[in-house]
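>>> predicted coordinates and the sequence they were generated for:
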Amino acid sequence: MKHKIPLLKDHHSHPFMFSILNSCPNISLARTKEEAIAIINFAETNIILGWNSDWYHFTTSELRVMPPVIICNRSFHSFLVSSSFKEIFSEAEFVQHFNDANWVEKNLSKIMHFFASIQTFQPQQIEDYFAFLLRQGVYYAEEMLLAFAEEIDLFIKLGFLERTQFWTSIEIFNTLSKQEYIHGIKIFADGSLGSKTAAMNYLDVQRGKLVHSDIALEILIEQVASLNKALAIHAIGRQAITQVINLISKNQHIPEIRIEHCQFISRRDAFRAKELGIILSMQPNFSFDSIRYKDRLSEQTCQDNNSFRMLIDEVGFIP
């Protein structure tokens, strides 16, 4: 017997980013640096995706002879920039700060805005991407990092407002004339596993860092509360998750609060989040991080990743 299920909703996505970057060269399957360089040298775009920094690194000499490109870590939280790109875009804020991990985590909306400005883009790419999603059974995909006002106009023109929901940084929000279209504000509390900037311990003793101090993050949360908008906070590592829950417990005047990813939440913090009414916006596909990043995580940490059974069976979250 066949059963029909409703079309799915993806509550954490980046449809505009995926649309504009879909045609960019991807070196994620290049297992050697030589293979990757061959792809990069024939690139017809400024943006290269899929670099796995644990497989190989590019030397200064190699970056010096590459075409004008940005090489994006597969996590999209760290980057390399070729010398020729730096020369062409020397005044760009991204070029001046891409080596500063803390700046990157605080300015991903700006980074996406910059990427969009250097990529050739057509509205058809958005339509093609949503058509692709529909073929996968996904009707709705939230835009978690709106980068500029024109994106709202584009979705209105295409008739896709019912197929998304806009989130943006508080800095971008304050520049928008159509703020009524923004569902909520997104804040980053830490980075990613791929760039080792998620706030947690790693096997090589490196420790990811919090993006904000407690005081700075508390101020941001208070600003969101004053807007009466929803709040989504990116927090992957246990230290960041604990920081977020501690501060949310002090400010419960926000209509909807989500922790994005929340991969390494402790049992204690899970109960606290449930009591506070926090939504854990988690993605099953990141369970594979326990395999992908076992080179940097302890066996116990890998087991703690995306503890859905604990959250459902013990804490009482309902998927």
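All right, it came through fine. No experiment lies behind these values; they were computed from the predicted model shown. Numbers count the residues shown, from 1 in each chain.

>>> C-alpha from now on. contacts and neighbour counts both.
Will do.

>>> which SSE is the closest residue to Phe188 other than its chain neighbours in?
For Phe188, ignoring the flanking residues on the chain, the nearest one in space by C-alpha to C-alpha, 6 or more residues apart in numbering is His234 at 4.7 Å. With secondary structure defined by DSSP states H and E, His234 is part of strand 230-235.

>>> now do that strand: which elements does it pack against?
Helices and strands in packing contact with strand 230-235 are listed as strand 182-188, helix 214-227, helix 238-248, strand 257-261; criterion 3 or more C-alpha pairs under 8 Å, 6 or more residues apart in numbering; DSSP states H and E.

>>> in the following helix or strand past the last one, which residues are buried?
Put plainly, it is strand 257-261. The element immediately downstream of strand 257-261 (helix or strand, assigned by DSSP H and E) is helix 267-276. Neighbour counts over helix 267-276 (16 or more other C-alpha atoms under 10 Å) mark Asp269, Ala270, Phe271, Arg272, Ala273 as buried.

>>> nearest to Met112 among those?
Among these, Ala273 lies closest to Met112 (C-alpha to C-alpha), at 30.5 Å.

>>> excluding sequence neighbours, find me the nearest residue to the closest one.
Per C-alpha to C-alpha, 6+ apart, closest to Ala273 is Ile245, 6.5 Å.

>>> and that neighbour, what does it touch?
With contact taken as C-alpha atoms under 8 Å, 6 or more residues apart in numbering, Ile245 is in contact with Asp269, Arg272, Ala273.

>>> can you name the residues that contact the second one?
Under the criterion of C-alpha under 8 Å, 6+ apart, the contact list for Arg272 reads Ile245.

>>> against Ala235, how distant is it?
15 Å (C-alpha to C-alpha, to the nearest Å).

>>> same question, Arg268
Distance from Arg268 to Ala235, by C-alpha to C-alpha: 16 Å.

>>> then this one, side by side with the first:
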Amino acid sequence: EGIPESHVMLWPGSGGPLVSTVAAFCSPTKGLVTADPTFESAWRTADYLKAPIAKAPQAPGAGHDVKAMLAANPNAGLYYICTPNNPTGTVTPLADIEWLLANKPKDSVLLVDEAYIHFSEAPSAAKLVAGRKDLVVMRTFSKLFGMAGVRLGLTFADPELQKRIMLFGPTAGGLSITAMACGNAVYPEAALIKARREEMIANREETIAWLTKKGIDVQTGSQANMFMMDWKKPAKEMQAAMLATPEKVQIGRNWPIWPTVSRVTVGSAEDMAKFRAAVEKVYTA
């Protein structure tokens, strides 16, 4: 990414730095702003800190509405952008991230969570870190690399910001030698990244086309290993029904803002064939 070594910090996964960044920059007087729906970990941490939480609704198939995020709390401590977003898989354009950086309060921080960036060919916000003391970009090896249990993550940020985040959680001192070895082995594998991305896209698009043909509404725009499908009935009931099929398919959760919509993770071709078989058994228009 062309980022100086001084601006790169290793972590045991990216869940820790996400929580630590919220803890470092939010308080009862400095709130958190996110999209809705998005990854909930930041909400839980802010709630624990008694920091105000503002959520800007995200349109189906779109990236974060950064202008709505700023309007939701023009004096927040932290603005959180997950891109590609969990659960929608949609990307927030780099131009929108740059707009938020230019218009947010000077004393606030922007956290860009790129946990799923390797599934997409969208440009990274990492190049924006240089010369800034108000931007943290986060990565993990747990997604496309398939190393969730190994626990290896990164933050890109100015060293002064890194020091503030480090006060709240274990950084490189918490890494195992196994994580270090695996990270060194896998990160140069550009061809493997491309092959895994293409395999996932083929499986995702095949399944989305099948669901659409069946008359099930699938939100467009995902650039990650997930998509959102609208059952038009309570998603929690459909999640239980899918698990009860002979295929025993466990699909993702739903978010309160969209109670009839489920997050579906894209697995192997065999996984998705089982998913389609389970849907065939439980879904009636």
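That came through, no problem. Nothing here was measured: the structure is a model prediction, and the numbers come from that model.

>>> quick check: TM-score for this pair?
Superposed pair, TM-score by TM-score structural alignment, normalised by the length of the second structure: 0.33. Supporting alignment: 169 aligned residues with a C-alpha RMSD of 6.7 Å.

>>> JSON lines please, covering the helices and strands packed on strand 230-235 of the first structure and showing distance to Ile40 of the first structure.
As requested, these are exported to JSON lines (distance: least, C-alpha to C-alpha, whole Å):
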{"stretch": "strand 182-188", "distance to Ile40 of the first structure": "30"}
{"stretch": "helix 214-227", "distance to Ile40 of the first structure": "39"}
{"stretch": "helix 238-248", "distance to Ile40 of the first structure": "35"}
{"stretch": "strand 257-261", "distance to Ile40 of the first structure": "31"}
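
>>> nearest to Leu8 of the first structure, out of the ones you listed?
Of all those, strand 257-261 comes closest under C-alpha to C-alpha, at 18.4 Å.

>>> what helices or strands is the closest one leaning on?
strand 230-235, strand 279-281.

>>> between the longest one and helix 238-248, how many degrees?
Note on geometry: by axes from the mean of the first three to the mean of the last three C-alpha atoms, to 10 degrees, strand 230-235 of the first structure and helix 238-248 are set 150 degrees apart in direction.

>>> isn't the residue nearest to Phe188 of the first structure up against Met144?
No: His234 of the first structure is beyond contact range of Met144, at 10.2 Å (criterion: C-alpha atoms under 8 Å).

>>> between those two, tell me which one has more neighbours.
Taking neighbours as other C-alpha atoms under 10 Å, His234 of the first structure and Met144 compare with Met144 leading, 26 against 23.

>>> how about that one, nearest residue that isn't a chain neighbour?
In space, Met144 of the first structure is closest to Trp167, 4.8 Å off (C-alpha to C-alpha, 6+ apart).

>>> I'd like the next helix or strand past the helix or strand harbouring that neighbour.
Trp167 of the first structure is part of strand 166-168, with elements assigned from DSSP H and E. Reading on from strand 166-168 of the first structure to the C-terminus, the next helix or strand found by DSSP H and E is helix 170-173.

>>> how about that following helix: buried residues?
Quick answer for helix 170-173 of the first structure (16+ other C-alpha under 10 Å): Ile170, Ile172, Phe173.

>>> ok, so of the residues you listed, who is nearest His97 of the first structure?
Set against His97 of the first structure, the nearest of the buried residues of helix 170-173 of the first structure by C-alpha to C-alpha is Ile172 (18.5 Å).

>>> now that closest one: how far from Glu299 of the first structure?
With C-alpha to C-alpha as the criterion, Ile172 of the first structure and Glu299 of the first structure are 40 Å apart.

>>> same question, Phe130 of the first structure
Applying C-alpha to C-alpha to Phe130 of the first structure and Glu299 of the first structure gives a distance of 38 Å.

>>> show me the strands in the stretch 101-250 of the second structure, by range?
109-113, 135-140, 153-156, 217-218, 226-230 (DSSP state E, counting those that start in this stretch).

>>> what do you get for the stretch 51-200 of the first structure?
With DSSP E, counting those that start in this stretch as the criterion, the stretch 51-200 of the first structure has strands spanning 70-73, 79-81, 138-146, 166-168, 182-188.

>>> can I get those strands in JSON lines including distance to Ala216 of the first structure?
Shown next, in JSON lines, are the strands of the stretch 51-200 of the first structure (distance: least, C-alpha to C-alpha, whole Å):
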{"stretch": "strand 70-73", "distance to Ala216 of the first structure": "27"}
{"stretch": "strand 79-81", "distance to Ala216 of the first structure": "26"}
{"stretch": "strand 138-146", "distance to Ala216 of the first structure": "21"}
{"stretch": "strand 166-168", "distance to Ala216 of the first structure": "18"}
{"stretch": "strand 182-188", "distance to Ala216 of the first structure": "11"}
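
>>> compare those and report which one is nearest to Phe16 of the first structure.
Between the strands of the stretch 51-200 of the first structure, strand 138-146 lies closest to Phe16 of the first structure; by C-alpha to C-alpha that is 7.3 Å.

>>> quick check: angle from the closest one to strand 257-261?
100 degrees.

>>> neighbours around the closest residue to Val261 of the second structure other than its chain neighbours, how many?
Ranked by C-alpha to C-alpha, 6+ apart and with sequence neighbours excluded, the top spatial neighbour of Val261 of the second structure is Asp230, at 4.3 Å. Here the number of neighbours of Asp230 of the second structure (other C-alpha under 10 Å) works out to 17.

>>> Ile291 of the first structure too?
A count of nearby residues for Ile291 of the first structure, using other C-alpha under 10 Å, gives 11.

>>> could you look up the SS state of it?
Here Ile291 of the first structure is recorded as helix under DSSP: H, G, I helix; E, B strand; the rest coil.

>>> which residues does it contact?
Counting by C-alpha under 8 Å, 6+ apart, Ile291 of the first structure makes contact with Cys302.

>>> what's the distance between it and Val104 of the first structure?
26 Å.

>>> repeat for Lys157 of the first structure
Remark: distance between Lys157 of the first structure and Val104 of the first structure (C-alpha to C-alpha) = 31 Å.
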